[in-house]
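Trainee: Below is the sequence, then the predicted model.
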Amino acid sequence: MNENQKLAQFILENVGGKENVESATHCMTRLRLKLKDNSKANRANLDNHPGIISTQVAEGKLQVIIGTQVGDVYEEFIKLVHVVEETSKEETKDKNVLNRFAALITRIVVPSLGVLCACGIIAGVNSILLSTGVITSGDGTNILLSNLGNACLTFFPVILGYTSATAFGMDPFIGMILGAFMIYPGMAQSINAGDPLFTLFAGTPIEMPVFKTFLGIPIIFPATGYTSTVIPIMMVNFLASKIEKILKEVLPRVTRQFMVPFFTILFAGIVGVLLVGPISMIIQNLLQAGLNSLISTSKILAFAVITLIYQPLVIFGLHWPLITLGIMEFGSLGNSLIVASIFPASFAHMAACFAVFLKSKDIKTKNIAFPAFLSACFCIIEPSIYGVTLPVKKRFGFCMIGGLVGGLILALSNSPMYAISMGVTGVMSFINPNVPGIGGLVWAVIACIAAMLVTFTLTFVTFQETKEVK
């Protein structure tokens, strides 16, 4: 039995056995368990296991914070309990709408982060090679790296088509087809060709020209299509999941294999373009307009709030809606100040962990602090939060201050990220691929160093040996 199997077995024994487990899923560092009775979980035993950073109950679920190897432990845990990854049915049991929404966004967005960040790093490498003259714009290397780096965000609705379909408990391949339909090459140009027949909401921020109709119904389609969007495919798949469920109940069993996908794709696709898509784009545009209005009114206040709330939200796993707003910003603007402003947070945690590692004389504390430092280098800050900073609350406060300083430097210098990337390699994403120079990279380095210096100094100077750190 390997270490992951042993840890999975230990967790199962201390959550009341497989009879007490309704469902399981995981994010980047946490095993999230929906238990029939949370009181049966022996959190004291779990917290004291060397392979577990901490536990907490949030959104009605027991969260076992393990670290970056959580995926391997999850696979072994699933084999023991014989449950599948939770679907939307479990979500409906939580009466708190905010909790349900945050959990839903988490389950839809988190699975895509690995490939999203990988493509962001590739885009960053391409920008560095261009800026340093190693390659030139338009040569073969540039074309391949540029398209590879942009592929994930460009076709993001297809990826979200899969993850949102899974979250809504429907056939994920139907979700992918609907996502592909929403961004089908040339459809936006074909629908919006010629002169508009009329314009809906003329003179408003949601003005919509109509060029074509479907059986007399206006077809409202964004000029750039739904490429890189987030909300539309989520709403279309929510509708599709309801259609699929009804069809499975009314169609003869012998025809379900092909008739359920046929009618689901047909109805959800057409209604999605005619109704759901325009509504979702209105919502997305209003959210973006509201955010832009707040930023234009008081940039310092807006980004101070964003940078300050981000780390506390991570504690409860509720930070993904904020990340989703950043992804929407990428889709509409091609860059994001929101994601940029929270970028220095991981560097603040790196500094706190390194300060504790240097100052502490306790071997166990050092053994927690250094791996947490390494995780923070790749923007995985949960090990730092639960193992090093949160147990001594002033350290967590110092990280918030450091993150605030770094975030405001980037916001006030107007240095957005041009690709989604994480950790130390993420600084490459501050290079604007469309403008010569590395001004954004310089500001990113300054911001991250400032965040680290502030946090390291405060943590180092005020350090006291404590047994609070597990």
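Mentor: On my side now, so go ahead.

Trainee: hey, let's count contacts and neighbours off CA atoms from now on
Mentor: Fine.

Trainee: Gln440: helix or strand, and which one exactly?
Mentor: Check again: residue 440 is Gly, not Gln. Gly440 belongs to helix 439-462 when assigned by DSSP states H and E.

Trainee: which residues are contacting that helix?
Mentor: If you take CA atoms under 8 Å, 6 or more residues apart in numbering as the criterion, helix 439-462 is touched by 344-345, 347-352, 354-356, 359, 395, 398-399, 401-407, 409-410, 413, 415-416, 427-432.

Trainee: quick one: which of these sit in helices?
Mentor: Applying DSSP state H to those, the entries found in helices are 345, 347-352, 354-356, 359, 395, 398-399, 401-407, 409-410.

Trainee: still on that earlier bit, just the buried members of the contacts of helix 439-462?
Mentor: Buried subset of these (neighbour count, 16 or more other CA atoms under 10 Å): 344-345, 347-352, 354-356, 395, 398-399, 401-407, 409-410, 415-416, 427-432.

Trainee: hey, where'd the helices end up in the stretch 1-150 of the chain?
Mentor: 3-13, 43-48, 70-81, 88-91, 97-109, 113-131, 140-154 (DSSP state H, counting those that start in this stretch).

Trainee: and here's the other structure:
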Amino acid sequence: MAENRDIAKEVIEAIGGEENIASMAHCATRLRIMVHDKEKIDQERIENTDKVKGAFFNSGQYQIIFGTGTVNRIYEEVEKLGIAGSSKEEVKEQGKKQGNMFQRMIRTFGDVFVPIIPVLVATGLFMGLRGLITHPEVLSWFGLVPEDISANFILFTQVLTDTAFAFLPALVAWSAFRVFGGSPVIGIVLGLMLVNPALPNAYAVGNGSAEALMMFGFIPVLGYQGSVLPAFFIGFLGAKLERALRKRIPEALDLILTPFLTLLIMILLGLFAIGPIFHIVEEAILAGTVAVLDLPFGIAGLLIGFFHQIVVVTGVHHIFNFLEIQLLETRGVNAFNAIITCAIAAQGAACLAVGLKTKDKKLKALALPSSFSAFLGITEPAIFGVNLRYMKPFIMGLIGGAAGGFFASLVKLEGTGMAVTVLPGTLLYLNEQIVFYIVANLISISVAFALTWTIGFNDKMQQELKKAA
């Protein structure tokens, strides 16, 4: 296998040389490159380079998949060769005008929500661990019953599990200000204003133990604990307003007037207009999501399990982050997670079948690590590096995802968090659901693997692909 330095040289040459690179950055698994001329890229040479697990254009960027860890080492070698790196934000900025309006909108939505996902992942894991520790059967192993658990311990776990969602508007507004060019600290304060304890608590209003304040006799004013859309649009408009004010206010007064006017105008709009309007929109979207997930006879799992990875291929799957956050905020559980776990596991199984069945050493070396990556929740190497190349394994994976999703929907599997799936996702089901979670994954894996092994792949397909290239 080639050295990382040689691979870096090969990649630079294959994309048209240093002069064809406008900017380059990397994420957890991929090099993200903006090029001047797409026609200069030698796609076949890129795909045949050692350690490359796939390459494609997405969101205006040429993305080369190397996988977790490997991409960092390749990027270091690229920098040593004199290619100046850019931040992911700079690469994204150059790619913002790429794609249609819907793709650009979803990409921007993703830019806002992706940075706050880690804390929501941690919150979900805390919920799962609390469910395990407080489960009656687990307590019985130590001769305890639920009544033996200290009230102080429960309070401590509530700090871990409730904080992120209680102050979710602050996280969303902070991220929106950051993405749209405002001062993030103003976003944080605006978000905190939306959940100020002086306002009627949204959860209390929802369960009838408190009433919203009626301003001017017809505008309901309340806190927006757990809300997403009001904070998103307040952050979007607030950042635009702040930038406009800075251009017009004299520098001597900027420090005082800009934050003052931004906070004053935006909290008035937030509580009296943006909040009430988008809260209604948010409830309608949630109702639609719940209606789909509550479809009888496992239909939701069948549909979502089949189509989820197709949406991932299109690059607009970040919209699901918003839906999952809404589910967790309102229901405390996430039925969507269990279904997409099945879709991800199935693609990993299809890739594994290719890796075990092929006699080609390069394909085997690509497929086996890619399948493991999918079982950890990252399907891009498996999809773009293997399954989509031969198409049939990808389709077999879709069928496997539908089968597992169908079962997950039938037994009403619901995770305690989001953004972790398959093996790491087990931590979200450390309760009476754990057996069903394992079975759902096994169904997805078994169906996808069996179909790919029997009718979804053979080495003749690889030979035909090489001839076609």
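Mentor: In hand now; what should we look at? Bear in mind the structure is a predicted one, so any value in this text is a computation, not a measurement.

Trainee: Show me how far the helix holding Gly440 of the first structure is from its chain's centre.
Mentor: Distance of helix 439-462 of the first structure from its chain centroid, counting by CA atoms, centre = their mean, to the nearest Å, is 24 Å.

Trainee: And for stretch 367-387 of the first structure?
Mentor: Put simply, stretch 367-387 of the first structure sits 19 Å off its chain's centre (CA atoms, centre = their mean).

Trainee: so where in the second structure does it end up aligned?
Mentor: Using TM-score structural alignment, stretch 367-387 of the first structure corresponds to residues 365-385 of the second structure.

Trainee: And for stretch 246-256 of the first structure?
Mentor: Taking TM-score structural alignment, stretch 246-256 of the first structure hits residues 244-254 over in the second structure.

Trainee: Now do the end-to-end distance for that stretch.
Mentor: 12 Å (CA to CA, to the nearest Å).

Trainee: Return the set of buried residues in it.
Mentor: The neighbour-count check on stretch 244-254 of the second structure (16+ other CA under 10 Å) flags Leu245, Arg246 as buried.

Trainee: who touches that stretch?
Mentor: Residues outside stretch 244-254 of the second structure that contact it (CA under 8 Å, 6+ apart): Leu257, Thr258.

Trainee: correct me, but Ser137 of the first structure touches Leu130?
Mentor: Yes. Look at Ser137 of the first structure against Leu130 with CA atoms under 8 Å: they come within range, at 6.9 Å.

Trainee: Which stretches in the stretch 201-350 of the first structure count as strands?
Mentor: Under the criterion DSSP state E, counting those that start in this stretch, strands of the stretch 201-350 of the first structure are mapped to 208-210, 212-214, 217-219.

Trainee: What distance do you get for the aligned partner of Ala450 of the second structure in the first structure to Cys399 of the first structure?
Mentor: Using TM-score structural alignment, the partner of Ala450 of the second structure in the first structure is Thr457. Between Thr457 of the first structure and Cys399 of the first structure the computed distance is 11 Å (CA to CA).

Trainee: Now do the helix holding Gly440 of the first structure against helix 345-359, angle only.
Mentor: Computed by axes from the mean of the first three to the mean of the last three CA atoms, to 10 degrees, the angle separating helix 439-462 of the first structure from helix 345-359 equals 30 degrees.

Trainee: Sort out which residues of helix 439-462 of the first structure are buried, please.
Mentor: 440-441, 443-445, 447-460.

Trainee: Ignoring the adjacent residues along the chain, who's closest to Val292 of the second structure?
Mentor: Ala300 (6.0 Å; CA to CA, 6 or more residues apart in numbering).

Trainee: Ok, Thr358 of the second structure next?
Mentor: Asp459 (5.9 Å).

Trainee: Contact partners for that neighbour?
Mentor: The contact partners of Asp459 of the second structure, by CA under 8 Å, 6+ apart, come to Thr358, Lys359, Asp360.

Trainee: where's the second one relative to Asn458 of the second structure, distance?
Mentor: In this structure, Lys359 of the second structure and Asn458 of the second structure are 9 Å apart, going by CA to CA.

Trainee: what about the two, which has more around it?
Mentor: Neighbour tally, Lys359 of the second structure and Asn458, criterion other CA atoms under 10 Å: the higher count belongs to Asn458, 16 against 12.

Trainee: residues touching that one, list them.
Mentor: Shown here is Asn458 of the second structure, whose contacts under the criterion CA under 8 Å, 6+ apart are Val354, Lys357, Thr358.

Trainee: go with 10 Å
Mentor: Contacts for Asn458 of the second structure were tallied using CA atoms under 10 Å, 6 or more residues apart in numbering; they are Val354, Lys357, Thr358, Lys359, Tyr390, Thr452.

Trainee: same thing with Leu33 of the first structure?
Mentor: Contacts for Leu33 of the first structure were tallied using CA under 10 Å, 6+ apart; they are 15, 20-26, 57, 60-64, 85-86.

Trainee: if I line the two up, what does Ala304 of the first structure land on in the second structure?
Mentor: So Ala304 of the first structure corresponds to Leu302, using TM-score structural alignment.

Trainee: was I right about that match contacting Val292?
Mentor: No. Counting by CA atoms under 10 Å, Leu302 of the second structure does not reach Val292; the two are 11.2 Å apart.
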